Structures are given as C-alpha cells and as structure tokens.
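# Provided below for reference: sequence and predicted model.
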Amino acid sequence: MANEAINKKDLNLYENDTIKPIVSFGLITDIHYTDNDDRWNYSETFLRRYRNSLKLVDQACNYWLNAKYPIAFLLQLGDLIDGLCSTDKTSEYDLNLILKQFRNISPIYHIWGNHELYNFTRNELLNGPLCSFDTKDIEPAHYGTIQVCSNLKIIAIDTYELSLLGIEKTSEMYNQAMNFLRKYNQNENVNDPSGLDGYQQRFIQLNGGLTQKQLCWLQEQLTKAESLNEKVIIIGHIPIHPNAGDELALLWNYGDVLNILWEFNNTVLAYIAGHSHEGAYFYDEKEIHHLTLQAIVECEPDTNAFATIHVYKEYLIIQGIGRINTYRIDLLK
C-alpha cells in the first residue's frame, strides 16, 4: 500500500482510528485568484475559474477549522494570484484579498511560483507577506526548513532561483538564466517550446531551476537529517520527475535534484509540487513518492482540490479532497 492511492471509501479505516495523529497540516496550490471572467488555459483543455477560487479557499479553510484534527500549519505551494493581476494593476489588492480568505489558518508557509514572480519582484516578495523563511544569507533566494515533529522535517526549495522572472534584465542572475536557457531554446520568444521534443519542452521561461549554491544547501540539509534519523518531505512549485507532471511543467535541472534525493532515498519520503494543473502521482525507482497537486483554479464549481497530511508513528496519510486522491506513505522503508 505504500506506493498506492487509498480508495476514499477505505479512508474511514484511518478516520475512525482511535489513535490521534502526532500532527496534521494542510496543502493547497495554484489558486490563481484574479477578478477576471473564466477563460480557457493555454492548451484550451481546462477552464480557469478565477473568481471561483475565492469560494474554494473559503471552503478549504472551513474544512480545516472544523476538522476532527485541526491543522498545525498550512503549506501554500505557489501561484496564489494570477499573472492577470499584474496586467490589471491589482496585484497588491488581490493578494491581500486572497490572504484574508485564510482567516484563522496560521502559520502559512508560502512557496513562490511563476505567477508570484509575474506580479512582484523578488525584492518585493522578500519584504512582503509571502516571505516565509529566513533569507538573510541567501537573498534573493527563498528556501528553508520546517520542523514538523521530532522525526519529520519539511525542506522547501526555490524552483525559480535560476530564472528570468522577478529580477532585473541587467542582473547577473538574469544573464546566467538566459545563457542556460539559450543552450536549448533558440526561439525568439523563450516561452515558446516550438522545435523542442519531449521533456526538452521544459526549457521555457515559465519554468526555472536551482543554482549550485542551493543544490549544495539541499545536500547539506539531507546529510544532517540522515544523521539525526529524520524523515524528510521536500516541497517546491515545479515537479522534479518527468512522470509527475506534463512535459511543459518540469524543473530545468530536475536531474541534479533527483540525483541528490536518490542519494538519500532512505531519508526522503516524498516530493510535493504544484504547477502542472492536472496533477500527477509517481512512485519512483528509489521508493520516493512524487505528488503533484491539482490546481484550485481549474476545479469544477462543485468540487475542490486540497489535502491534509496526518502524521502517525509509522506512516503518513495524505488525505485528498475533491480532485486530489488519498495516499499512505510508510515511514519505514
């Protein structure tokens, strides 16, 4: 069962369990709020219901606030507001509006997606309500750790540290990202995947990658966790495995990250992301779970997409609501 979704009817086996979770916490991603009419996504396969996302966040918060086991914190995995807010000059107003929907849910740890970087510069994000980690030694990057309980840690990575988004075109990082991208994408518009085959289509502007500095930091954090016999869940906006999302929504240097995670496969339990709106799940060859959560913004009016992770002594239950399935992850491999 460790690598399979749980039938939602069977979830009662866990909900009726007399053993209280050690801790529970929430997951939500790709809300994309903007005060705009519904419109199709870029591939015209799913309708994006921008205003409906406010209602769905409200429903999620009501669920968490009235749950049998209230959540200790919330992980928001990026794209909180849509890039259209920037076009409409409403970014700050819309951000404050969606944040108010979370009411008494606290603390919330935010991951930055591409749409945060369409609306704000990195410096603005570092000095605003979406900065969730101590970035003193890594600015303008945004990554860090969360201690869930004595033997479980979350590592949040910045999947846009190497990126064209949210930074000045004259900056060294912009030039570094552009030079990296131009090795693979020669199109006039670097957000155009034309001529790129398969997973090479990831080399477009809406994705990003990790710098060598962050990769070294990630390895150091996993080495430390291993020495303490801790288990780790890693979170980021962009998926890092080709089988955990679509071809366009994949980290530029996903292989570098996977190689590090696979080195610590007895420590790393899962990688959880957003960005690929249809969602996906894959259990890789090193027994690491890759879960890409479905987007709030593309939910039908009568459904939702959020999850709660319940931590028990020997396993985790990722309890999905609406479009998201429910999974069990064993702590002992």
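On my side now, so go ahead. Remember, predicted model here, so these are calculated numbers, not experimental data.
# C-alpha only now, for contacts and for neighbours.
OK.
# ok, now how distant is residue 71 from residue 109?
Going from residue 71 to residue 109 by Cα to Cα, to the nearest Å gives 13 Å.
# more neighbours, those two?
Legend: neighbour count by other Cα atoms under 10 Å for residue 71 and residue 109, higher for residue 71 (21 against 18).
# for the more buried one, helix, strand, or coil?
Under DSSP: H, G, I helix; E, B strand; the rest coil, residue 71 falls in the coil class.
# Just list the residues touching it, thanks.
23, 24, 25, 26, 64, 65, 308 (Cα atoms under 8 Å, 6 or more residues apart in numbering).
# And here is the other one:
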Amino acid sequence: MPSDSPLIRFGVIADPQYAPLPPNPALNRHFEKSLGKLDEAIGVFNAHDLAFVVTLGDLVDRGYENFDAVLTRYERLTHESILLPGNHDFLVAPEQLPEVHRRLSMPAPYHHFSRNGLRFVVIDGSEESLFAALEGDPRRARAEARLAALEAAGSLNAQTWNGGIGEAQFAWLSGVLVDAAAAGEKVVVLGHYPLYPDNAHNLWDWQALVDLFDRSGNVLAYLCGHNHIGNLGHHGSTWYVNFTGMVDTETENTFAIAEIFPDRLEITGFGREESRALPFDI
C-alpha cells in the first residue's frame, strides 16, 4: 500500500536563462520573461512546506552582470536555495570564469548533503568543457580531445554545448554512493546535463554514470535540465527526469514540486511541467 508521508519535499526550477535580450523566435526563448516567471515560481514555493529549492543550471543566458537580477529574485525565497551552473552560466568574460561557483554560493563545484535519510549529490557536468575552463587549463585540453573522439565516433551528444566530468570527480561520485549505501541512504543526484535516454544534450560520459548508478543500486533518481523540451527515462533502478526549461515560451511558466516517498517519486508540475508518479523498485 503506498505511503502517504513523504520523506522530503522540495522545489525544482530548470533553465531560467535570463538576459536583457530580445526573444529568439527560432528556439521560442524569451529571456527577459524569466524574471516574472521566477517571481511566480517563488511565490508558489513560499506557500508550501519545502526542504529546499534546487535550480538545475542556466540561471542566465550569458553575462556575469545578469546574475544580479536573477539572484535578487531568489532573495524572496523563504526556503534554502541550492544552485548549480549550466553551460550558459559560463558565458562570461574569461577573468570571471573562476567566480561562477562562488556567485552561486556553492560550497564546491561538486558536493553532497544528507536530508531526512536521503543523500543528495550535486555533480559538475561542466568540469571538462569548452566553456568552463580557460585556454591552457588541462581540463580544456581534455575537453577538446574528448569532443574530437565523440565526433569521430558519430556520437549524438558530440556537441560543443555539452560537457563531461573528470576522473577524480567520477572516483569521488563512486565513493559517495558507497558511503551512502553503508549509511543506509538512498540517493538523488542533481546535475545540469541529461544522462538517459540517449540524446544530443547528454553529458559526454553519460553511459559511464548510468552504468555506475546501475552497479550501485541505490540511486533513486537523477534530476536535470539543459534539454528544454524535457525527457523521462528509467534504467536499472533509477529514474532520469529532465525538467522543462523556464526560458521557453512567452507566457507559459514551468517548475515543479518533487516529493520523495519510500516507494515513489511524485512530481507536481506547474505550467508546462508534467505531473508524474514514478514508482521505485529498490
């Protein structure tokens, strides 16, 4: 019989991508409208009992100065705000790249925390990319080599606007999953880039992470943005939920409240975000 008491309840926003720019009709992106959409979402969140609100990247479309307008909106949020960057958040002047994670008040580019018997893990999918590391940085060189290999292999996600994680981060993530299992904690992983199913927006090393989650057996869900039309997949014992992008459309908003129960993940969608009930099998 389904449990009626959630272990945790939290808000989800993906891809506000604000900038004081004219709309992009080809992509149906309305950058300036995102401030009003954030105000609406935060008003809804403030009316609910939530543990936190997570924003899954791309707070801005470009420009370090545009973080000010977005983050001012978050000051009205009465809950803890957990932010992580997407690819667009790194479209800033080169000297400002090292400041992006600090501007989002992150304790580290990748980190984890425990709440109500659950382990939440924030990964950094832009660690090795063509936009988050400066010329001359070894991470940039590795990204260029990785993208060239993916292009040679004809991979769907061989795109300059995707990224990947480094070996040290992958080892760290593996260790966190082992530690969570030892502590009896189920895991929810948060990132910007999708992992599953195969898609042009996926993290470069998506298959390695899907395989890791399968082996670990304790990852309930992976939550992400980046692919603005959204997506849903299930592999092994993990749900892969790609939330729709707030910046898309002139008037329709999109955000969600997620509730994790012992036996399921329930997503209450607002606007364009679909409501779902996703049963766990672990």
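Looks like it arrived, so ask away. Just so it is clear, the model here is predicted, and its values are computed rather than measured.
# overall similarity of the pair, as a TM-score.
The TM-score (TM-score structural alignment, normalised by the length of structure 2) is 0.91; 279 aligned residues with a Cα RMSD of 2.2 Å.
# Name the nearest of the contacts of residue 71 of structure 1 relative to residue 86 of structure 1.
Nearest to residue 86 of structure 1, judged by Cα to Cα, of these is residue 26 at 27.9 Å.
# In structure 2, point me to whatever sits opposite the closest one in the alignment.
For residue 26 of structure 1, the aligned position in structure 2 is occupied by residue 11, per TM-score structural alignment.
# And the helices in structure 2?
Using DSSP state H, the helices of structure 2 run over residues 34-46, 67-74, 100-103, 138-152, 167-182, 206-216.
# how about the fourth one: buried residues?
Right, the one you point to is helix 138-152 of structure 2. For helix 138-152 of structure 2, burial by neighbour count (16 or more other Cα atoms under 10 Å) applies to 139, 140, 141, 142, 143, 146, 147, 150.
# which residue sits closest to the last one in space, ignoring its chain neighbours?
The reference is to residue 150 of structure 2. Take residue 150 of structure 2 and drop its neighbours on the chain: the residue closest to it by Cα to Cα, 6 or more residues apart in numbering is residue 158, 5.3 Å away.
# What lines up with the one you found in structure 1?
Using TM-score structural alignment, residue 158 of structure 2 pairs with residue 203 in structure 1.
# how about that match, what does it touch?
181, 184, 185, 193, 252.
# and the last one, how many neighbours does it have?
It stands for residue 252 of structure 1. Counted with other Cα under 10 Å, the neighbours of residue 252 of structure 1 add up to 27.
# Of the contacts of residue 203 of structure 1, just say which sits nearest to residue 227 of structure 1.
Here the nearest of the contacts of residue 203 of structure 1 to residue 227 of structure 1, counting by Cα to Cα, is residue 252; it sits at 29.7 Å.
# Looking at structure 2, name the residue matched to the closest one.
That one, residue 252 of structure 1, aligns with residue 204 by TM-score structural alignment.
# any idea what sits nearest that match, other than its immediate chain neighbours?
Per Cα to Cα, 6+ apart, closest to residue 204 of structure 2 is residue 164, 5.0 Å.
# how close does the one you found sit to residue 245 of structure 2?
21 Å.
# The two - which one has more neighbours?
Regarding residue 164 of structure 2 and residue 245, a neighbour count based on other Cα under 10 Å identifies residue 245 as having more, with 27 against 22.
# Trace that one over to structure 1, please.
Correspondence of residue 245 of structure 2 to structure 1, assessed by TM-score structural alignment: residue 295.
# repeat for residue 186 of structure 2
Counting by TM-score structural alignment, residue 186 of structure 2 lines up with residue 231 in structure 1.
# Number of residues surrounding that match?
Residue 231 of structure 1: 22 surrounding residues under other Cα under 10 Å.
# which of the contacts of residue 203 of structure 1 are also in contact in structure 2?
Using both residues aligned by TM-score structural alignment, their matches' Cα atoms under 8 Å, structure 2 keeps these contacts from these: 181, 184, 185, 252.
# and the two most separated of those residues?
Greatest spatial distance among these (Cα to Cα): 185 and 252, at 11.8 Å.
# Kindly check the end-to-end length of stretch 146-164 of structure 2 for me.
End-to-end distance for stretch 146-164 of structure 2, by Cα to Cα: 9 Å.
# same thing with stretch 222-239 of structure 2?
Start-to-end span of stretch 222-239 of structure 2 (Cα to Cα) is 6 Å.
# Not counting that stretch itself, show me its contacts.
Stretch 222-239 of structure 2 is contacted from outside by 14-15, 56-58, 86, 188-194, 196-197, 201, 210, 213-214, 217-221, 240-246, 248, 278, 280-282, using Cα under 8 Å, 6+ apart.
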